[in-house]
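> Take a look and give me a structure for this.
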Amino acid sequence: MTWRGAGEARRPAAKARPVRSRPERASSGSGWQGAIGQMLRPGSEAPVLSWGIVGLTVVLWLGGLFTGGLPFLFLAVTPSLSLQVWRFFTAPVVYPNDFFYLIAILLSGVFILLTAPAVEKNLGRGRFLVLALAAAGVGSAAMVLSGNAAFGLSGVLFGMFGSYLIFVWAYPPARAQALIIIGINLLINIAFGGFTLPQIIGGLIAGAGATYLFQRYDDRASSKARTPYLIIAAVVVGLIVLAIVRSAL
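Reported below is the predicted structural model:
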């Protein structure tokens, strides 16, 4: 906010020119840029990270159609590429450029958009990002530990399911609904071969565990704010190290 000095006007009032305030001028001419700014500003309840995860996945898959699958080649993680640690966190937003996987993107995207905004609102953007990264890292590490490549939204999706389940655990109707949704998605995964079961289980545990830690340490007045983050980071790093060691053997 800009404060202006209030000087005494010496001219007659009739000659004074009406001047709009800066906020009014900015808001009247902002258009779509202003709308985006409102969504991104701290305190906004727009689930921009939830939308961003799904949007980035779709953009990268479409980009792969025109680049020979380069996003998948550079961002997915396999046992032979496990030393490139960033891949454990980028793998969830890429898929092979096969139209079969378009179904997986659509199904996972729909369920993320149904679940993740509520989680993002309850946790806040900072904690939501930590949870999403934890689910991505643990899910990818679980896949590499099983000797398979990791890619796709399954780990992050089930991380959201796990987090949501912790939030509604004390409310039986909502808990039952969450368990039914998790069960339906498990059956869908098994129907498609169950290839990503390690990723699903890893993401589910990571999401539920991270949310439990956030709630537990929020309720303890004597606890330090960074404690849950340190525990989450230690678990994720430990599993990634195990995956790298397993791949080297």
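> Please count neighbours and contacts with C-alpha atoms only from this point.
Noted.
> Longest helix of this structure, counting residues only.
The longest helix of the chain (DSSP state H) is helix 100-123.
> Let me know the next secondary structure element after that one.
Next along the chain after helix 100-123, taking DSSP states H and E as the criterion, comes helix 125-145.
> Show the subsequent helix or strand relative to that next one.
Counting by DSSP H and E, what follows helix 125-145 is helix 154-168.
> And the helices in the protein?
Under DSSP H, the chain gives helices at 22-28, 31-40, 48-67, 70-75, 87-90, 100-123, 125-145, 154-168, 172-191, 197-218, 227-248.
> now those in JSON lines, with mean neighbour count?
Putting the helices of the chain into JSON lines (neighbours: other C-alpha atoms under 10 Å) gives the following:
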{"stretch": "helix 22-28", "mean neighbour count": "11"}
{"stretch": "helix 31-40", "mean neighbour count": "12"}
{"stretch": "helix 48-67", "mean neighbour count": "17"}
{"stretch": "helix 70-75", "mean neighbour count": "19"}
{"stretch": "helix 87-90", "mean neighbour count": "24"}
{"stretch": "helix 100-123", "mean neighbour count": "18"}
{"stretch": "helix 125-145", "mean neighbour count": "27"}
{"stretch": "helix 154-168", "mean neighbour count": "27"}
{"stretch": "helix 172-191", "mean neighbour count": "14"}
{"stretch": "helix 197-218", "mean neighbour count": "23"}
{"stretch": "helix 227-248", "mean neighbour count": "17"}
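> I have a second one here; can you model it like the first so I can compare?
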Amino acid sequence: SKWQLVVNGGRNSENRFPLFDHTVGNNQGMYLLGKTRGDDVKSPHIELSSPHCMRFHYHMRGKVVQGMAVSVYNMDQEKWMDVWNITETVGVDRWLMGMFDLEPGRFDVIFRPHDNRRFALDDILLIEGKCNDMRCLEGEFKCMTQASVNCLPLAVMCNFVLDCDDTIDEYNCKDRTYICDFENGNICSLEQESDDTMMSEWVMVNSSNTPGNLQDHTFQNNSGTMLKINTEELLKSDHVFMSHY
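Sure thing, here's the model as predicted:
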């Protein structure tokens, strides 16, 4: 199995990938799925005449043992360098940001997962300058997510989803009306617990993905969106909680 470019429906009971992407923050955006340990993603050859920062967003939910690493091959020096990694953790259902510096030279960059069915990548950017001096891009805002610096699209502000530790993205939203009907591509700060069973996952679906083409409540027809969970593989002792964070 190789990395795949997907849109909407990346999550199922097998892989635990995000319901929506980082770029636009809804279920119409695309991201890259890494399903198997040992399947690497390699960049095109990169040639730089000045320092640059490579920035990317990653998603991994649930218990992660060996994590993911990023390695760089310096073609001028003919050697590999480990530039970024994340190891044992319990990942939350959010997009987080990673970054590392590249000096002038010629490079190949490799993203390398070490756990099965865990990783998604989105918005891999090469930005001139050092990472410590990097600012978020136009159309983004900066905040802390899980105690790490994050750059998020302005579109996710006031969308009833807490993306920032200090809740700044959902502050002073009195002009917005909160309607959690799942039709706008987000799940309104509902999150499946990270330590739940892997046998089944809550997924966002329309009528065609339900038994008997169940009509949704919002539109009372088969065009709407709802959350669904498959209980066929669950045991009485299994937990699949959704909570509001």
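> what's the TM-score here?
Overlay of the two chains. TM-score (TM-score structural alignment, normalised by the length of the second structure): 0.24; 101 aligned residues with a C-alpha RMSD of 6.0 Å.
> got the angle between the longest helix of the first structure and helix 197-218?
If you take axes from the mean of the first three to the mean of the last three C-alpha atoms, to 10 degrees, helix 100-123 of the first structure sits at 10 degrees to helix 197-218.
> Surely Phe119 of the second structure is in contact with His57?
No - counting by C-alpha atoms under 8 Å, no contact exists between Phe119 of the second structure and His57, whose distance comes to 10.6 Å.
> Who has more neighbours out of the two?
Ranked by neighbour count (other C-alpha atoms under 10 Å), Phe119 of the second structure and His57 place Phe119 first, with 27 against 23.
> if I look at the more buried one, how far off is Leu96 of the second structure?
Distance, Phe119 of the second structure to Leu96 of the second structure, by C-alpha to C-alpha, to the nearest Å: 12 Å.
> can you list residues touching both of these two?
Shared contacts of Phe119 of the second structure and Leu96 (C-alpha atoms under 8 Å, 6 or more residues apart in numbering): Tyr58, His59.
> can you pull the buried residues of stretch 140-150 of the second structure?
Going by neighbour count (16 or more other C-alpha atoms under 10 Å), the buried part of stretch 140-150 of the second structure is Glu140, Phe141, Lys142, Cys143, Met144, Thr145, Asn150.
> measure that stretch end to end?
Stretch 140-150 of the second structure end-to-end distance (C-alpha to C-alpha) = 10 Å.
> need the contact list for the nearest residue to Val109 of the second structure once chain neighbours are set aside.
What sits nearest to Val109 of the second structure in space, not counting adjacent residues and going by C-alpha to C-alpha, 6 or more residues apart in numbering, is Val72, at 4.6 Å. Counting by C-alpha under 8 Å, 6+ apart, Val72 of the second structure touches Trp80, Met81, Asp82, Val83, Phe107, Asp108, Val109, Ile110.
> Using neighbour counts, trim the residues you listed to the buried set.
Applying 16+ other C-alpha under 10 Å to those flags Phe107, Asp108, Val109, Ile110 as buried.
> could I get these as JSON lines with distance to Met226 of the second structure and secondary structure?
Below are those laid out as JSON lines (distance: C-alpha to C-alpha, whole Å; DSSP: H, G, I helix; E, B strand; the rest coil):
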{"residue": "Phe107", "distance to Met226 of the second structure": "45", "secondary structure": "strand"}
{"residue": "Asp108", "distance to Met226 of the second structure": "42", "secondary structure": "strand"}
{"residue": "Val109", "distance to Met226 of the second structure": "39", "secondary structure": "strand"}
{"residue": "Ile110", "distance to Met226 of the second structure": "37", "secondary structure": "strand"}
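> Return the member of the residues you listed nearest to Gly62 of the second structure.
Gly62 of the second structure has its nearest neighbour among these in Ile110, at 23.3 Å by C-alpha to C-alpha.
> Hmm, the closest one is touching Asn74, no?
No - between Ile110 of the second structure and Asn74 there is no contact under C-alpha under 8 Å: 11.6 Å.
> before we move on, back to that, any chance of the buried residues of stretch 140-150 of the second structure in CSV, plus distance to Lys42 of the second structure?
Shown next, in CSV, are these (distance: C-alpha to C-alpha, whole Å):
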residue, distance to Lys42 of the second structure
Glu140, 27
Phe141, 29
Lys142, 28
Cys143, 29
Met144, 28
Thr145, 27
Asn150, 24
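> and Ile124 of the second structure, how far is that from Asp101 of the second structure?
Distance, Ile124 of the second structure to Asp101 of the second structure, by C-alpha to C-alpha: 13 Å.
> Need the overlap of contacts for these two.
In contact with both Ile124 of the second structure and Asp101: Met54, using C-alpha under 8 Å, 6+ apart.
> From Asn150 of the second structure, how far off is Thr89 of the second structure?
18 Å.
> swap in Met30 of the second structure?
Applying C-alpha to C-alpha to Met30 of the second structure and Asn150 of the second structure gives a distance of 19 Å.
> same thing with Tyr73 of the second structure?
26 Å.
> for Gly62 of the second structure, same thing?
20 Å.
> Equivalent analysis for Tyr58 of the second structure, please.
Taken as C-alpha to C-alpha, the span from Tyr58 of the second structure to Asn150 of the second structure is 11 Å.
> shared neighbours of the two, which are they?
In contact with both Tyr58 of the second structure and Asn150: Leu96, Met97, using C-alpha under 8 Å, 6+ apart.
> Helix, strand, or coil at Val72 of the second structure?
strand (DSSP: H, G, I helix; E, B strand; the rest coil).
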